[in-house]
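Engineer: can you look at this prediction? I've put the sequence above it.
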Amino acid sequence: MQRSHPPATPARRPSPAALLLSILLGLGIGAAAAQAESSPGPAPQRADAPADPMAHPLVRQIIELFRQQTGRKPDSEAIVGALNEITVGLLKDGKYSKAESLTRAALALAEAKLRKDHPHTLASLNNLAMLYKAQGRYEEAEPLLERGLAARERVLGKDHPDTLTSLNNLALLYESQGRYEGAEPLLERALATRERVLGEDHTDTLQSLNNLAVLYQAQGRHKEAEPLLERALATQERVLGEEHPDTLLSLNNLAGLYYAQGHYEEAEPLFKRALAAFERVLGKEHPHTLQSLHNLGSLYQAQGRYEEAEPLLERALATRERVLGEDHTDTLQSLNNLAVLYQAQGRHKEAEPLLERALATQERVLGEEHPDTLLSLNNLAGLYYAQGHYEEAEPLFKRALAAFERVLGKEHPHTLQSLHNLGSLYQAQGRYEEAEPLLERALATRERVLGEDHTDTLQSLNNLAVLYQAQGRHKEAEPLLERALATQERVLGKEHPSTLQSLNNLGSLYQNQGRYEEAEPLLKRALAACERVLGEDHPNTRKTRDNLAALRGARGDTETGEPLWQQRVRAAIEGVFKKESPEDLE
C-alpha cells in the first residue's frame, strides 16, 4: 500500500523538548510515546527517587547536555517531557528497576514545578502506574490510574484521546486482577467513544476492538470475541496493509482465539502467515517475530506434534536469551513452555532445571509474589506431581494458592486453578475427603465468576466427576460428565481435545459400571477423532486406545480386543526400524 507524503515545510528552530529528544537519541535512548498504554512484565526491588529529583544522575546529565548544545538550562517542562520519553523506552525494554527510579523522579519534579493536572504530570502518573501493573503491584497501581483518569476527565474532557488511554489502562488493570465485570464497561466505553470521536479506522479504535475481544476470550465468550478480532484484522489490512505490524498482531490474536477453541486447522495457517510476515518485515530476532515463533511451537505442542514443536520453542528460547537477555519476561516464558513440552514427552529430567531456573529468576527479578512467579511455582509443582513426587509438590501448590489469594483474591482465575491443582493432588493421593471441598469450591466459584460455559468451569466439572467415580459414586459423577460433554460439544465443538477427553471419561465411567454397549461407541468415536485431530501418537490418543482395548478385553472380545494392543506394539517396533532404515541415515 502506497502512502501519500505531506508537502515540505520550512525549517523551524527546534523547541527545548525537541532538542532534548535529539540529545537523547544521540545517547542511544529511543523516543516513544510520552505515556505508556500497555507495558510488558515486571521488575525487582523498589527504587525510590532522590529527595531532590533534580539530583537524579540522568536529570543532571540531560541538563548538562542541553547547556552544551544551547548555552542555557532547559525548563522543567522540557526535562519532565524528556524523562517521560525515556521511561517509556525503559518500560518497553523491560528495564523496570531503572524505569522506576526515573519515573519517580519525573513525577516528583512535575508535581513540584508544574501543575498537578499538567499533561506531563499526568503522563508521569500513568507511567508509574503502568510500571506497578507490570510488576504485579496492582494495589499501588489502581489509585494512580483512578486519579489520572479523574484528572484527565476534568481537565481534558471524557472524549480526549489521553482520557481514553487512561480508561483503557484502568480496564486492563481490572482484567489482570480477574475483575472482568469492572473491566468490561470501561473497555466498551473506550471503544464506543473512540469509534465516535476518532473513527472506526483509527489505530486506537482498533486497539480497543482487540482489547475487548481479549477480555471476552478470557471469559470463554469466544463467539463474541471472534467478530471483533475479524473486524479489527479486516480494517487493519485495508487501512494499514497486510504486513503492518499491528495487522500481524491482530492476525496472531485471531489465530490464538482459534487455538483456544481447539480449531487447530484454522489457527495454523494464520500463525504461519504471521510468522513469515514478521520475519520479512521486522527480522527474525524482533520480539514480535519470536512471540509468533513461540505461538506456532505451542500450537504444534497442543496437537502432540512434539518433533515439530521442539525446534521452534528451542529457537525462540535461544534467540530471546541472546537478544533480550536471560532475565527478560519473554525469555522466562520460553523457558516455561519448553519445560512443559519436555514434561509432556516424559522428559522430566530435562524439564526440571528449566522450571527451577525460570522460578529462581522470576523470584529475583519480579518478586516472590508476582503472578508470573506464582505460575512458574505451579508449573514446578505440576512437574513433581507428574513424577509422583507428591511430598515435594504439595508445599509448592499450597504456597502458590496462599499467595494467589493474597495478591489476586480468592476468585481470580489463577487462584481457582491453583485451588483446583491442590485438590487434584489430594485426589491422586487418595485423600478424597480433603480433595472434595477444594474441587467443589473451585467449581462453584468458576460457575459464578466465569460462567457455566467457560473452559475452566468445564475442567472443574470433569475433575469433580472423576473424584466421585474414584469413590464409586457413579450416580453423582454421571450427570457432571454428561453436562460437561454436552456443553463442550456446543461451545468448543465435537472434536476439541477437551471435548474428546470428556467423551473418553464418560465412556470409561460406563465401562466401570459394566455398561459396555454404551461405553464402546463413545470410546470408538473419541479414538477416531483423537487420531484425526491429534495424531496416532498423541498421549490422549494412546490413552483412549488403551481404554478401548481394556473394554474389549473385559468383555472377552478377543477377536477385536487383540489387534488394538498388538497394533500399538507393532507401531512402536516399526518406528524403531524406520529410524534405522538406510534412507534415514546421513
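Structural biologist: Looks like it arrived, so ask away.
Engineer: switch to C-alpha atoms for all contacts and neighbour counts from now on
Structural biologist: Noted.
Engineer: list the contacts of A99.
Structural biologist: With contact set as Cα atoms under 8 Å, 6 or more residues apart in numbering, A99 has these partners: T87, L90, L91, L131.
Engineer: secondary structure element holding the spatially most central residue of the chain?
Structural biologist: Centroid-nearest residue in the chain, with Cα atoms, centre = their mean: Q333, separated by 9.2 Å. Q333 belongs to helix 329-344 when assigned by DSSP states H and E.
Engineer: is the residue lying closest to H412 once chain neighbours are set aside in a helix, a strand, or coil?
Structural biologist: Of all residues not flanking H412 in the chain, G178 sits nearest, at 4.9 Å (Cα to Cα, 6 or more residues apart in numbering). Judged by DSSP: H, G, I helix; E, B strand; the rest coil, the three-state class of G178 is coil.
Engineer: pretty sure G178 contacts P413?
Structural biologist: Yes: judged on Cα atoms under 8 Å, G178 makes contact with P413 at a distance of 6.5 Å.
Engineer: which secondary structure element is home to the closest residue to Y264 other than its chain neighbours?
Structural biologist: In space, and not counting its chain neighbours, Y264 is closest to Y258: 6.6 Å by Cα to Cα, 6+ apart. Applying DSSP H and E as the criterion places Y258 in helix 245-260.
Engineer: and the next helix-or-strand element following that helix, how far out from the chain middle?
Structural biologist: Remark: after helix 245-260, the chain's next helix or strand is helix 264-281, criterion DSSP H and E. When distances are taken as Cα atoms, centre = their mean, to the nearest Å, helix 264-281 is centred 18 Å away from the chain's centroid.
Engineer: ok, now stretch 256-264?
Structural biologist: 14 Å.
Engineer: now the end-to-end length of it.
Structural biologist: One end of stretch 256-264 sits 10 Å from the other (Cα to Cα, to the nearest Å).
Engineer: that older thread, could you point out the helix or strand that follows the helix holding Q333?
Structural biologist: Helices and strands here follow DSSP H and E; after helix 329-344, the next one along the chain is helix 348-365.
Engineer: ok, now which ones touch E175?
Structural biologist: Per Cα under 8 Å, 6+ apart, neighbours of E175: G182, A183, L215.
Engineer: I'd like to know which of these is nearest to E279.
Structural biologist: Using Cα to Cα, L215 comes nearest to E279 of these, at 28.3 Å.
Engineer: now for that closest one: which residues touch it?
Structural biologist: With contact set as Cα under 8 Å, 6+ apart, L215 has these partners: E175, Y180, E184.
Engineer: then L438?
Structural biologist: Neighbour list for L438: L419, H420, L422, G423 [criterion: Cα under 8 Å, 6+ apart].
Engineer: of those, closest to A393?
Structural biologist: L422 (9.0 Å).
Engineer: distance of the closest one relative to G178?
Structural biologist: Between L422 and G178 the distance, using Cα to Cα, works out to 20 Å.
Engineer: the structure to be compared is supplied as follows:
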Amino acid sequence: MTGQLTDRYLLAKRIAMDALEIDASGRDDLIARECGGDEVLVREVRWMIAAIENSHTATLPLQPGDTVDLSGSDAQVDAPRHYRLVRRVGEGGMGVVYLAEREDGGFAQQVALKVLNASAIGSPTLLERFVRERQLLARLEHPGIARLLDGGVLTDGQPFLAMEYIEGERIDAWCAHRGLALRERVQLFLKVCAAVEYAHRNLVIHRDLKPANILVDAQGEPRLLDFGIARLIDAEAVETTLTMTGQHALTLAYASPEQIEQQPLTIAVDVYGLGMVLYQLVAGRRPWQHITTPHQLSQAIVTGEIVPPSRSSENHDTGGYAGSPRRTVPADIDAIALKALRRQASERYATVGALADDLRNWLERRPVLARRGRRLYRLRRFLQRNRWPLTAAAALVLSVLAGLGTSLYSLHQARVQQRLAEQRRQQLERMVQFQQSMYDSVDIGAMGHAVVAAAQQQVGAALAPVASSAAPPADGALTKAFAAVQATDIARSAFDTYVVTHTLDNLDHAFPEAPQLATDLRQSLARVLLGIGSYAHAARELRKVIAEREREPAEVHDLLSARADLAQALESQGQTQEAASLYSQIARESEGLAPVDELRIAAKAGSARMLVAQGHQRQALQEQQALYAELKSKLPATDHGLMQLRRDLVDTLVQMGRRSEARIELESLLALDRGVLGAENSETLRATITLAKLLRADGEFERSLALAEQVVAIRQRRLGADHPDTIDARYVAATDATKLANDPASLSRIRGTLQHVVDTRRLRYGPDNPQTVSAMTGLVALVAKQGDIAPTGREAQPYYMQAIALEQVIMDSHVRMLGLDHPHTLLARGSLASLLDKAGRYRQALVQADETLAGQRRTLAPDDPIMLGTLNMIGDIESDLGDWANARDAYRQALAARAQRFGPEAPHSIESASRLYLALVKLRDTSAAADVRKHYLDPVIAMDPATLNAAMRSVRDEAIRMIKP
C-alpha cells in the first residue's frame, strides 16, 4: 500500500510541475489529459499547484512584535487546503509537531504538521531555519527520508510544514524489542546510511543524527526525520554560526567534537553521528552515558577517548549487545565504530559510503579497512570467507598427497635457504644496533672539551713567538677566553654535521636496492640525534622514516616504533599538542600488542604525560597508576619502561601538590637509578633534579641548591651550557639561590642567570611555551624579593611594578593557551594578587585573590596546598586593609587545613598561626590568641635555630616578632 501511495504522489507531483511550466490558461487541458479522468488524482494535482504557489507568500523573517497563535486550535492553511489537528506527537528545539488530517473534498490524508513553538516568537534565526528545513526537504526524494507533502504559511502568517506521517518506533528500541541479531542490526543500519548518503549527494548535511530521528515503520524500513538543523554543504561560511551550542541547534549527547568547538562542519559530522547510532545499536547505550553534566560531557566528547562497544558497561555482564545476551561484539565492529567516532574529522571515514562499505566487508567476512595492516587478521578473514572452497581444495590435496614425495627434497632446500636468510637478517640487525650503540656511547662533552683544549694549546704555542718579541698577553686572558667557549655545543654541532648528517646524506645512494634497510638505518641515526639533544633534526629524519614506511609495506611494529620516536622528539621540543595526538594514535594502534610490549607501554605513558602538560593531572595519575598496577607484577623492577613510568608518576604527583607521596616514591627510584644506570646517567640526573625541586618546595633550599649545582656541573660538562636539560637544572639552582640570598648584589647576579634562562627558552620554544612561562615565574619571584629587601618603600616600588608587569604577561599567556580555570592560570592570578598587595594596591589585590580562590574551589581538592596558600594570602590582604575580622577568618581556615595536612609544626602551619595570632590580638580576643600561641608558636620558638633549615628559621623569626608587645 505504501508503494502505491508513493507512486501516486510522484505522478501527481510530476503533473503539477509540468502544469506550472505553462500559462494558467492551458493548465486545465494538460491536467485533464494527464490524469485520464481520475478525479481524485485531479484534486491532488490542483492541491499541489496551490500549495506551491501559496508557499511563495511567506515573508521571513517575521518581526519580533508579530502575534502568532501556535496553540493549534485555530491552525489552518490558506484555502483550499484545510488541516484538522488530531493530537500533538512531539516537540523539538524549534517546532511543535501534530498529527493532522488534510481534508479537501473527497480526498483525506494524515500528515505530520510542524509549526514553530511559542518560544520561537521573535526569533528570526529560528524562523529562517524553519524555512531552510522546508527548502532542504523539498529537494530530497528517497524512500529512507520522510517526504515533504506541503508547506506555506498559516492564515496568521506563521510558516508550517506538512510532512509524511511515519507510524513507527525509534530504531534502537525497535531492535531491542525484537531481539535482533547483530547482522540484522547492521543490515538495517546500512539502509540508514543509504538515506544519509543520498542527502550528501544532494549537498545536504543532516547534523543531528540520533536514534530519535530514525523511525522504523511497520514494514521494517527505517525513515530519516528532522532536517531542522541541516544545511547545504556549499552554504556560506556565515551559516556556521547557526550551529553554536548556545543556540541549542544540536543534541549535545550526539554532538561531534567540531560541533562542540564550533568549527566549520562537513559531511564528517554525519559520519560521526552515524557512528554514535551504530555504537548505540550494538552496545545498547551511548558512549559517556554515565556523564550527566553538560560541561563534563562536552569535555569527554572533545577529548575523544571512547570505550569500545564490546567493553561498554551495559554489555559487561553478558558480553553481548543489547537484546542479545551472551553474544560478543566482534573486534571488527569495535574498529568500525571507533573509526567513525575519531576525535579528528580527517581520521574518520571520508564518506558515509566508505563507512557502509566497511560494514559490508564485515557482513561478507572480508577484512575491514579500520583494521588494515594486520596480516593474521586478513588471513583469518580470508579463511572464513572461503571456507567451503578451501575445504574442497583440502580434499583435493589429500587425494594427491602420494604424488608429493618427489617435492620433499626441494622443500628441504628451501628451508635451508630460509634459515640462512634469517641468520643474515639477524646479523644485519646486530650491525645496526652496534653502530647505534657506538654513536650513543660518544661523550659529546668530553669530545668538545678535548677539541677546545687542543685548540687552546695550539693557539698558545702560535702566540708564544709573538709574545717574546712584543708585550706579553694579559695574564690568564687566553685561558679565560677559552673557558667561555661552549665546548659541548661545538661538539654537538660538529658531530651532527660531519658524522650523522654525512651518513644520512649517503643512505639512499648506498642502498638503492634495499630501501627498507636504508629506512631502518635512518631511524637508528635519528635516535642518535635524540641522544645528543638535536631534537629538531631528529624529528625531520623520523618524519621521513614514517613517510617511507607508510608508502611501502612494513611491519606495524616498525611503523609504531618510528612514530613513538617522533612523539619523543616533539615532546622534547615542547610541541605538546602534536606529541599528544601522536601518542594517542600509537596507543590506539598498539591495542593488539602484548600488555608488556615496550611500544604499548611507551605510548600509554606518553599519552599520560601529555595529559599532565595539558592540565589534566587527575586523569593522568589514574592512567599511570592503572598502567603501573598492571605491569609491576609482569616486569622486573629494573625494566626501562617500568622505571620511566615511575618517573612519570613522580612528576604527576609533584604537579598535583602531593609532594610527600612523590618524595617517598622518588627516593626509592633514585637509589635504583644510581645502582642500575650510574650516577651520571641522564635519567639519574633527571631524578636528582626532581628531588631537588621537591626539597625546594618543602623549604629545604640548602639541600636543593647543593643537588641542583651537582646536576648543573655534570650536564654542562656532558651536554653544554645551553642544552635544555642544563638550563632546567640551572633554573632550579637559581630559584634556590633566590630564596637564600639577602643582599642586592647576590640577587642582581642571580637575576642575570634567570634572565638568560628566560631568553634561551623563549628563543628555543616560543613565548607561550610552558618552559618559557615557568622561567618567567622564577624571574617574578626574584624581582619581587629585590623589592622586599629595598631600604625604603619608594625604592621598592619600581621592583614591584616590574614584577606585576611580568606576572600579567604570564597570566595572559596562561589564559590564552590553557583557559581561565587551569591550575597554572589560577596560580599566576594568585601571584599577581600577592604582588599588587606588596605594591599597596590592596583593593585590586583582593579582587584578584577572591577570583583565584573561586577558581581553585572549582578545580582543586579542598585541602590542596595551593588553595590553602591563597586563603593565607587573602588574610594578608585583609590585614593590610585593616579588616582584622575577615583576616582572622581567612587565617583560621588556612591554619586548620594546613595543620591537618602538614602537621602543626610545619612551616606553612606556623606561618598561618603567627598571622592568626596577630589578627586575634588586634581584635582583643586574648583567650583565642593565647591558645594559638600555646599550641603553635611557643613550640617552634623553643627550637634551637642552629638545627633548623632556612624555611623553619624564617617562620620562627616571624613567630617571635608576632608575640613581641
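Structural biologist: Looks like it came in fine. This is a predicted model, so every value here is computed, not measured.
Engineer: coming back round to it: please point out which of the contacts of E175 of structure 1 structure 2 shares.
Structural biologist: Compared against structure 2 with both residues aligned by TM-score structural alignment, their matches' Cα atoms under 8 Å, the contacts of E175 of structure 1 retain A183.
Engineer: in strands, which of the contacts of E175 of structure 1 appear?
Structural biologist: Among the contacts of E175 of structure 1, no residue falls in strands (DSSP state E).
Engineer: show me which of the contacts of E175 of structure 1 is closest to R322 of structure 1.
Structural biologist: Once Cα to Cα is applied, the member of the contacts of E175 of structure 1 that ends up nearest R322 of structure 1 is L215, at 32.7 Å.
Engineer: please tell me how far the alignment partner in structure 2 of that closest one sits from A603 of structure 2.
Structural biologist: In structure 2, L215 of structure 1 lines up with M610, judged by TM-score structural alignment. Going from M610 of structure 2 to A603 of structure 2 by Cα to Cα gives 11 Å.
Engineer: quick revisit: top of the contacts of A99 of structure 1 by neighbour count?
Structural biologist: T87 (33 neighbours; other Cα atoms under 10 Å).
Engineer: could you give the number of residues near the residue mapped onto L167 of structure 1 from structure 2?
Structural biologist: Here L167 of structure 1 is matched to R563 in structure 2, going by TM-score structural alignment. Residues within reach of R563 of structure 2, counting by other Cα under 10 Å, total 24.
Engineer: R563 of structure 2 touches I546, doesn't it?
Structural biologist: Yes: between R563 of structure 2 and I546 a contact is recorded at 6.8 Å, counting by Cα under 8 Å.
Engineer: what ranges do the strands span in structure 2?
Structural biologist: Going by DSSP E, structure 2 shows strands at 82-91, 95-104, 107-116, 148-153, 159-164, 168-170, 204-205, 214-217, 222-224, 231-232.
Engineer: export those to CSV and tack on mean neighbour count and distance to L691 of structure 2?
Structural biologist: Shown next, in CSV, are those (neighbours: other Cα atoms under 10 Å; distance: least, Cα to Cα, whole Å):
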stretch, mean neighbour count, distance to L691 of structure 2
strand 82-91, 15, 61
strand 95-104, 20, 62
strand 107-116, 20, 65
strand 148-153, 22, 70
strand 159-164, 23, 70
strand 168-170, 18, 59
strand 204-205, 24, 56
strand 214-217, 22, 59
strand 222-224, 26, 61
strand 231-232, 21, 57
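Engineer: CSV for these, including distance to D837 of structure 2?
Structural biologist: Shown next, in CSV, are the strands of structure 2 (distance: least, Cα to Cα, whole Å):
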stretch, distance to D837 of structure 2
strand 82-91, 55
strand 95-104, 55
strand 107-116, 56
strand 148-153, 65
strand 159-164, 61
strand 168-170, 62
strand 204-205, 55
strand 214-217, 61
strand 222-224, 62
strand 231-232, 54
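Engineer: give me the neighbour count for S22 of structure 1.
Structural biologist: Around S22 of structure 1 there are 17 other residues, counting by other Cα under 10 Å.
Engineer: all helices of the stretch 251-400 of structure 2, in order?
Structural biologist: Using DSSP state H, counting those that start in this stretch, the helices assigned to the stretch 251-400 of structure 2 run over residues 257-260, 268-283, 294-303, 313-316, 331-340, 352-363, 375-385, 387-399.
Engineer: and those helices, which is most packed in?
Structural biologist: helix 268-283 (a mean of 26; mean count of other Cα atoms under 10 Å).
Engineer: tell me, that one lands on which residues of structure 1?
Structural biologist: With TM-score structural alignment as the criterion, helix 268-283 of structure 2 doesn't align anywhere.
Engineer: what's the angle between that helix and helix 352-363?
Structural biologist: Inter-element angle recorded for helix 268-283 of structure 2 and helix 352-363: 30 degrees (by axes from the mean of the first three to the mean of the last three Cα atoms, to 10 degrees).
Engineer: and helix 268-283 of structure 2, what does it pack onto?
Structural biologist: helix 171-178, helix 182-201, helix 331-340, helix 352-363 (3 or more Cα pairs under 8 Å, 6 or more residues apart in numbering; DSSP states H and E).
Engineer: coming back round to it: select, out of the helices of the stretch 251-400 of structure 2, the one closest to A854 of structure 2.
Structural biologist: Comparison of the helices of the stretch 251-400 of structure 2 against A854 of structure 2 by Cα to Cα identifies helix 294-303 as nearest, at 17.4 Å.
Engineer: starting at the chain centroid, how far to that closest one?
Structural biologist: Using Cα atoms, centre = their mean, the offset of helix 294-303 of structure 2 from its chain centre is 11 Å.
Engineer: what range does it cover in structure 1?
Structural biologist: Using TM-score structural alignment, there is no partner range for helix 294-303 of structure 2 in structure 1.
Engineer: quick one: closest of the strands of structure 2 to H316 of structure 2.
Structural biologist: strand 168-170 (24.3 Å).
Engineer: that closest one maps to which residues in structure 1?
Structural biologist: So strand 168-170 of structure 2 sits over no part of structure 1, by TM-score structural alignment.
Engineer: what do you get for stretch 952-962 of structure 2?
Structural biologist: So stretch 952-962 of structure 2 sits over no part of structure 1, by TM-score structural alignment.
Engineer: how about stretch 116-127 of structure 2?
Structural biologist: Taking TM-score structural alignment, stretch 116-127 of structure 2 hits no residues over in structure 1.
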